[in-house]
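J.: Have a look; sequence and predicted model below, questions after that.
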Amino acid sequence: MANIKKGDLVEVITGKKQDNGGDRGKQGKVLEVLTDQDRVIVEGVNYVTRHNRVGQTQRGTKTGGIETFEAPIHISNVALVDPETKKPTRVGHRVEEQVKDGVKRTVRVRYAKKSGKDL
């Protein structure tokens, strides 16, 4: 079971500090999880600029120019944010029983462990 999923609030825990133009300490929502590469795309973090060559489509409209977008960041460089303390925390799993339509089922559930001073 994955520790970080799409839609989770995460914080960048490595890299340059924000004072030096980095992303460490920034929080954002996970837009996409790239499981085969062990990377995540986080909203508002790791912006890169791509220069696309100017071209034309069949209709004659111009394409290209400079675009900025979020690049993937390695999953080990982010930590899940505890919803109560708003600090980065570790993720645990516990086994619970759910009753759905009269059927008992064992399910693994994620929970935020107690967040310490700093991670």
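T.: Structure received.

J.: Only C-alpha atoms from now on, for both contacts and neighbour counts.
T.: Will do.

J.: which residues sit in contact with the most centrally placed residue in the chain?
T.: Centroid-nearest residue in the chain: residue 30, 3.2 Å away (criterion: Cα atoms, centre = their mean). Counting by Cα atoms under 8 Å, 6 or more residues apart in numbering, residue 30 makes contact with 5-10, 40-43.

J.: try it against this one:
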Amino acid sequence: MNDFPVKMGEEVVIIAGKDRSRADKVKAGKITSINRKTQTVTVEGLNISKKAVRPSEANPEGGIVEFEAPIHVSNVMTKAKYDARSAKKA
């Protein structure tokens, strides 16, 4: 897949999944990383997951760590395209 629908640093809206945007709440963020092999993107501040981490030298306390999980590219849309679509519906 040579052409990708989104680019690094682009403002996107999540359209499917647990953090999807509703008519009254638009959840948007910038793309921080793209994995072309798995066709996933990581969006800043969205799709937060928690993971239990065992104590180690790097993290002596262990505990629960929050991180931004990747989301499939088909579940995001550029903010400009989303705004145009919502304006068309209104």
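T.: That came through fine. Not measured: the values here are computed from a predicted model.

J.: Kindly provide the TM-score of these chains.
T.: Here the superposed chains carry a TM-score of 0.77, computed using TM-score structural alignment, normalised by the length of structure 2; 80 aligned residues with a Cα RMSD of 2.0 Å.

J.: so which of the contacts of residue 30 of structure 1 hold up in structure 2?
T.: Shared with structure 2 under both residues aligned by TM-score structural alignment, their matches' Cα atoms under 8 Å, the contacts from the contacts of residue 30 of structure 1 are 5-10, 40-43.

J.: So which of the residues you listed sit within strands?
T.: Members of those lying in strands (criterion: DSSP state E): 9-10, 40-42.

J.: What's the local residue count around the residue mapped onto residue 74 of structure 2 from structure 1?
T.: Under the alignment (TM-score structural alignment), residue 74 of structure 2 pairs with residue 76 of structure 1. As a burial measure, residue 76 of structure 1 scores 12 neighbours (other Cα atoms under 10 Å).

J.: helix/strand/coil for residue 76 of structure 1?
T.: helix (DSSP: H, G, I helix; E, B strand; the rest coil).

J.: Could you pull up the residues touching it?
T.: If a contact means Cα under 8 Å, 6+ apart, then residue 76 of structure 1 has no contacts.

J.: and if you look at residue 71 of structure 1?
T.: With Cα under 8 Å, 6+ apart, residue 71 of structure 1 has these contacts: 41, 45-48.

J.: Next step: these restricted to strands.
T.: Those of these lying in strands (DSSP E): 41, 47-48.

J.: out of those residues, which are buried?
T.: residue 41 (16 or more other Cα atoms under 10 Å).

J.: of the ones in strands among the contacts of residue 71 of structure 1, closest to residue 95 of structure 1?
T.: residue 41 (28.8 Å; Cα to Cα).

J.: which one is residue 62 of structure 2 nearest to, not counting chain neighbours?
T.: Nearest residue to residue 62 of structure 2, sequence neighbours excluded (Cα to Cα, 6 or more residues apart in numbering): residue 55, at 3.9 Å.

J.: If you could redo that for residue 66 of structure 1, that was the one I meant.
T.: Residue 66 of structure 1 sits nearest to residue 51 (Cα to Cα, 6+ apart), 4.6 Å away.
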